[in-house]
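Asks: Fold the following.
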Amino acid sequence: MKRPPLAHPFDDDKLKEECGIFGVIGVGDAANFVALGLHALQHRGQEAGGIVSHDPNSGFNSARRFGYVRDNFTKADVMSTLPGPLAIGHVRYSTAGSKGATAIRDVQPFFGEFSMGGAAIAHNGNLTNAAALRRELIERGSIFQSSSDSECIIHLMARSIQKTIPERMKDALRRVEGAFSVVAMTRTKLIGVRDPLGVRPLVLGRLGDQAWALSSETCALDIVGAEFVREIEPGEMVVIEDGKITSTRPFGAPASRFCIFEQVYFSRPDSIIGGRSVYETRRQIGVELAREAPVEADLVCPVPDSGTPAAIGYAHESGIPFGMGIIRNQYMGRTFIEPTESIRNMGVRLKLNVNRALIKGKRVILVDDSVVRGTTSRKIKDMILDAGAAEVHFRIASPPTAWPCFYGVDTPERSKLLAATMSEDEMRDWIGVNSLKFISLDGLYRAAGEAGGRDPKAPKFCDACFSGDYPIVPSDKVEEGFEMKAAE
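Replies: Alright, predicted model coming up:
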C-alpha cells in the first residue's frame, strides 16, 4: 500500500499534533460514532487512523488506513466490516516509531488476545522509558509487530498474572513512564485511563441513558451529540460496562501537570479544558501580550488559523484595528502533491496569501502561536513586506520554545529550535522584523486562569518546552545523551 506524504511539506515549522483517541459503548453502530469523533479530532493527527469494534456475533474487527478519516471511514464497504455496540479509534501523527517510513502495522489501535479474551488499546502520548522496556521484553521472548512505543503496553499486559484485563492494564501502566491517555476495550468493557500527572487530555461524555463516550477533546463529543460529563482525572481509570462506570486510581493522586501547549495550539478552540474555553484562553493570551508587549501600529493581523483568537485579544486590549491581512487557502490539505523544486520554492505562498489592499502602507502586528525553527516566520515577513507594509512586528502567543517535548509532541532536536540558540533580539534580527516579543511564562499562566502566574515550586502545567522543567525524566533520551537543564 502506497502511503501519502507524512505531512504537508510546508508545515515543517510547527510543532506537530500528538494523536487523538475516541471510544463509544452502548450504541448500535459504535464504529460510525467513532468515525465521526475521529473526524473532529483530525487536527491531532492526519497521518493515519484506525478503528476496532466488537460484535457479539463476529467478534473483534478492525480497519486501519493511511490518510484522512473522511477518505477512509465514510465508505460503506469499510464501515460495514466494523459492526457492534462497542468501538475505539485513533488518529495518528508519529511521535515515536519509524517516522518517514511508517508501516500499516504502526497504526493504532493495537489488539492482543489474552486467556480471558481479546483487548484493543489506543494511546495518545509518549512513553519515555519505551526503549528500555522494549529491550527487556524482547530479551524475555516478546515479539514486537510495530515500531510504536504503545505496543509495549500490550506486551506488559500479556506478562501480567492478574485475572482481568483492567487489572492487567493497571499492572502494565505502572511499569511505563511518560505521558499517556489510553482508551481500550474488551468484549464488553470500554476503558479510559490517564497518566498520574494527566499530561495528555481525556474526557467522558454521555449518549442517552446507557451509552458513553471517551474522547481526547470535548469537540468530538459535540459532533456525536454526546453530553460532556467531566474530565478523566490524572491517574484515574474508568471501566464502563452495562451502562455503569467504575472508577479507580491505580497510580495515586500526584499534582496534575497538564500540557499547557494544549491551550496554546493543539486543542481545537471550541473544546473545553479544565472548565475553560480554549478559545477564551487563547483570546486572553492576546490580551496579556498586548499588556506585556505594546507597540505603535495600524493593524493587528493573525497568522491563520491558530493565531486568530490571540490576535483578536491583542486588538481588543490595544485598541488597534483587527484585520485578516493573511488569507489561508482552505483547500490546500496536508497531503498535497509531491512538490517539485520549483513548487517547493514557493513555500508558504501555496498555503497563505497576503491581503495586499489591507496591508499596503500599514505598520502591521503579526500574531502567531509559536516560533519553532523560525523559517516560516521569515517567509511570512517577506510576504508582508512585499505587499507594501511599512513595518512588521511579531507577537508570539507562547514563550520561546527552547526545549524538545518527549511526551507526545513531535519537536525538533534542541539544536534546531531557534530559541535554544538565540536570544530574543538575535531572533528578531534573524527573522528580520522591526520587533519580536513573546508572551512571558507568567503571562501564559495568567491567561490560562492562574492569576498569580507560574509558581516555580509547584507549576500547575507541564511547560517543559518553554522552561526545560521536565516533570517526568525522559530516561530513554538521557540514556542517548540528552542533557537536562541544570538545577537552579
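Asks: going forward, measure contacts between C-alpha atoms and count neighbours the same way
Replies: Will do.
Asks: who's in contact with residue 224?
Replies: By C-alpha atoms under 8 Å, 6 or more residues apart in numbering, the contact set of residue 224 is 33, 36-37.
Asks: could I get these as CSV with secondary structure, distance to residue 105 and neighbour count?
Replies: Formatted as CSV, the entries for the contacts of residue 224 read as follows, by DSSP: H, G, I helix; E, B strand; the rest coil; distance: C-alpha to C-alpha, whole Å; neighbours: other C-alpha atoms under 10 Å:
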residue, secondary structure, distance to residue 105, neighbour count
33, helix, 24, 27
36, helix, 23, 21
37, helix, 22, 32
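Asks: What segments of the stretch 251-400 of the chain are helices?
Replies: Taking DSSP state H, counting those that start in this stretch as the test, the helices found in the stretch 251-400 of the chain are 261, 278-292, 308-318, 341-344, 356-359, 375-386.
Asks: can you tell which of these is closest to residue 244?
Replies: Residue 244 lies closest, by C-alpha to C-alpha, to one member of the helices of the stretch 251-400 of the chain: helix 278-292, at 29.9 Å.
Asks: I'd like the structure of this one too, to check against the first:
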Amino acid sequence: MCGIVGMVGQGPVNQEIYDALLLLQHRGQDSTGIATAEPNGVFHQHKARGMVREAFRTRDMRTLLGTIGLGHCRYATKGTASSEEEAQPFYVNAPYGIVLVHNGNLTNTRELTDELFHRDRRHLNTSSDTELLVNVLANELQTSVTGLGSHPSEAPCADGDGVGRGAWGRLDADQVFEAVTRVHERVEGSYAAIALIAGYGLLAFRDPFGIRPLILGTRKDPSGETDRYEWIVSSESLVMENAGFEVVRDLLPGEAVFIDLDGHLHTRQCAVDPKLFPCSFEYVYLARPDSVMNGISVYEARLRMGERLAETIAQHTPEGFIDVVMPIPDSSRPAAMQVARKLGLEYREGFYKNRYVGRTFIMPGQSVRKKSVRQKLNAMSSEFKGKNVLLIDDSIVRGTTSREIIQMARDAGAKSVTFASAAPPVRFPHVYGINMPSRHELVAHGRTIPEIAEELGCDYLVYQEVDDLRDAILEGSDIEDLDMSCFDGRYVTGTVTEEYLEWVEGTQTS
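Replies: Purely as a prediction, here's the structure:
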C-alpha cells in the first residue's frame, strides 16, 4: 500500500502535489517523492526517506518546476524500506523519458527480472518492483513507437519535433494504450500506476483486477484565465475534495487514461478480460474514512462492519458481561460506535493517541512496531478501573499491537478484557500490496480462536465472519466480489502458487 497522485494543471503543480501527499501520508511513511515536468520535457525530481513534512524544504519545492507532476508516499512491500534508492518516483531516459509511481505489488518479479535482462536488455539497479514496472512500460512504449522492440537504432529515422520527442515522430494516445495493453499481458499482481512521459503528458493505469484504487478528478482552471480543465488522479477521493476537484469516477480495472499537455483526456480499456476485485483491506484499515473508493464510502462500510460484528459478539460473550465499549483509535472508531449502539452499551474513549507517532502496522520491523505501541497510545485508568471492557480494533495481523494494548488495559485496572476484530482472522499472506508476506508472522495462522485469545492475553476474543465483512463492504454496491485473500486464501489473479508463497516467505524480512 502506497499513496500516489498525479496532476495536469495550468499553473505550477508542485504545491498541490505536496498538499495531496500530506493527505495520503497514512498510506506510507517510509519515504516520499515528487517529480514535475516542464512543457519542453525537462524533469525535476526530489525524493527522500521519511514523512512528507520532513522530506521537502522550501529550496526543494522551488526546484520542482512545471505544470504537470506526480507524487508518492511509500510503504515498503518489495525491496528495502531503509533504502533511499528505492524511494519513488523511478526514472528511465528512453523512450522520451518516463518517471513513474506505483501502488501495489507485482507477483511475477522473478520472471520479469529475467526477461528485462536477457530479452529487453535493460539494467535494474534495485530490488523494487516499481523499477521493474517502469522498465516494462518503457520497453513496450518503445515497441509501440518503433515497432522493433528494444532496438531503436534499427528504426527508420524521422525528424523530431522538440525536446523530449524522439526520432520516430510524435507520440499519440493510441501508441500509449498499445503499450499499456502489452504491460497487462506481461505483468501479474496488483498495480495502480501514474507516469509522466516527457514532452507529452500524464498516463495512469490500473491492473485488470482493480485491486488497488485509482480515482480521476477534474476542475476548471482556477485562475479563470483559460477555459481549460485541470486533471488529477489519486489513490483516494479525499485528495480531490480537499483541492476543489470534482470526482469524475474510479478508473476501471485494466483501464488507462492519458492526459496530454493541453489537458485533453483520452481513455481506453487495455485489458482483455477485466474484473473488479478491490482489496477489502482498504476498507478495513488502509483508506481514510472520508474517502469514497469504487463508489463505496469507507466510513459507511466501517459502520456496517460494526453492525455485523455486534451480532457475532452477542453470540460469543455472556449476556450482561460487558460494561463499556472502547475503540482502538482511529480506524476502528466507526465500527466501535455501531457495536455500542447495537448492543445498547456505553461507548467511551479509553485510549489517548499521540498524533506524532506513525501508524504502527506499516512500520518496518516487529521490534519497531512493538516499541511504538506504547508511545502511540496511553490508557486512561479512569476509564478502565474496575470495568469489563470490550475493545474494538479494525483487525489483528501479527498480534504485536493487540497484545500490548490488552496488557495496557489490564495495567490501567480493567476487570476483564474482551477483544473484538472488525475483520476476520488474517490467516494467509497478502501479496497484492500489504506487508503480510510470511504466514509465521500472522498470529491467526495455524491457531484456533481460543488459542489466539490465549496468545494475546484477553478473556474473550471475537472476530468478524468472512461473509459478514464482504456483505458489509459491498452492501448497496454493484460490485460482485472483493479480494479477501488474507482472510480466505483465495488469490483473485489466479497466478499465486504455493511455490511463490514459499519463495516470498524465504526472501522477505519482518
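Asks: hang on, the earlier thing: out of the helices of the stretch 251-400 of structure 1, flag the one nearest residue 153 of structure 1.
Replies: helix 261 (25.6 Å).
Asks: Pull up the aligned stretch in structure 2 for that closest one.
Replies: Counterpart in structure 2 of helix 261 of structure 1, with TM-score structural alignment as the criterion, is residues 281.
Asks: same question, stretch 394-406 of structure 1
Replies: Correspondence between stretch 394-406 of structure 1 and structure 2 is established over residues 419-431, with TM-score structural alignment as the criterion.
Asks: Trace residue 36 of structure 2 over to structure 1, please.
Replies: Counting by TM-score structural alignment, residue 36 of structure 2 lines up with residue 53 in structure 1.
Asks: Please name the residues that touch that match.
Replies: Taking C-alpha under 8 Å, 6+ apart as the contact definition, residue 53 of structure 1 lies against 30-31, 60-62, 82-88.
Asks: still on that earlier bit, in JSON lines: the helices of the stretch 251-400 of structure 1, plus mean neighbour count and distance to residue 422 of structure 1.
Replies: Putting the helices of the stretch 251-400 of structure 1 into JSON lines (neighbours: other C-alpha atoms under 10 Å; distance: least, C-alpha to C-alpha, whole Å) gives the following:
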{"stretch": "helix 261", "mean neighbour count": "20", "distance to residue 422 of structure 1": "21"}
{"stretch": "helix 278-292", "mean neighbour count": "24", "distance to residue 422 of structure 1": "21"}
{"stretch": "helix 308-318", "mean neighbour count": "25", "distance to residue 422 of structure 1": "25"}
{"stretch": "helix 341-344", "mean neighbour count": "10", "distance to residue 422 of structure 1": "27"}
{"stretch": "helix 356-359", "mean neighbour count": "17", "distance to residue 422 of structure 1": "29"}
{"stretch": "helix 375-386", "mean neighbour count": "18", "distance to residue 422 of structure 1": "14"}
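Asks: Export these as a markdown table, with columns for distance to residue 204 of structure 1.
Replies: Converted to a markdown table, the helices of the stretch 251-400 of structure 1 look like this (distance: least, C-alpha to C-alpha, whole Å):
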| stretch | distance to residue 204 of structure 1 |
| --- | --- |
| helix 261 | 21 |
| helix 278-292 | 17 |
| helix 308-318 | 26 |
| helix 341-344 | 43 |
| helix 356-359 | 44 |
| helix 375-386 | 37 |
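Asks: Residue 41 of structure 1 is nearest to which of those?
Replies: helix 278-292 (14.7 Å).
Asks: average gap between the closest one and structure 2?
Replies: Following the fit onto structure 2, the mean deviation recorded for helix 278-292 of structure 1 is 1.0 Å by mean C-alpha distance after the TM-score superposition for structure 1.
Asks: Run through the neighbouring helices and strands of that helix.
Replies: Helices and strands touching helix 278-292 of structure 1, by 3 or more C-alpha pairs under 8 Å, 6 or more residues apart in numbering; DSSP states H and E, are helix 308-318, helix 441-447.
Asks: Turn the ones you listed into TSV, columns for distance to residue 170 of structure 1.
Replies: TSV is the format used below for these (distance: least, C-alpha to C-alpha, whole Å):
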stretch	distance to residue 170 of structure 1
helix 308-318	40
helix 441-447	33
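Asks: And the ones you listed: which comes nearest residue 115 of structure 1?
Replies: Residue 115 of structure 1 lies closest to helix 441-447 among those, at 47.8 Å (C-alpha to C-alpha).
Asks: just the strands in the stretch 351-488 of structure 1 please.
Replies: Listed in chain order, the strands of the stretch 351-488 of structure 1 (DSSP state E, counting those that start in this stretch) span residues 352-354, 363-368, 391-396, 435-438, 461-462.
Asks: in the superposed pair, what's the mean gap between the fourth one and structure 2?
Replies: Compared with structure 2 after the fit, strand 435-438 of structure 1 shows a mean deviation of 0.6 Å (mean C-alpha distance after the TM-score superposition for structure 1).
Asks: which part of structure 2 lines up with that strand?
Replies: Aligned by TM-score structural alignment, strand 435-438 of structure 1 falls on residues 460-463 of structure 2.
Asks: Now do the matching stretch: distance to the chain's middle.
Replies: Taking C-alpha atoms, centre = their mean, to the nearest Å, one finds stretch 460-463 of structure 2 lying 28 Å from the centre of the chain it belongs to.
Asks: what comes up buried for that stretch?
Replies: When neighbours are counted by 16 or more other C-alpha atoms under 10 Å, the buried residues of stretch 460-463 of structure 2 are found to be 460-463.
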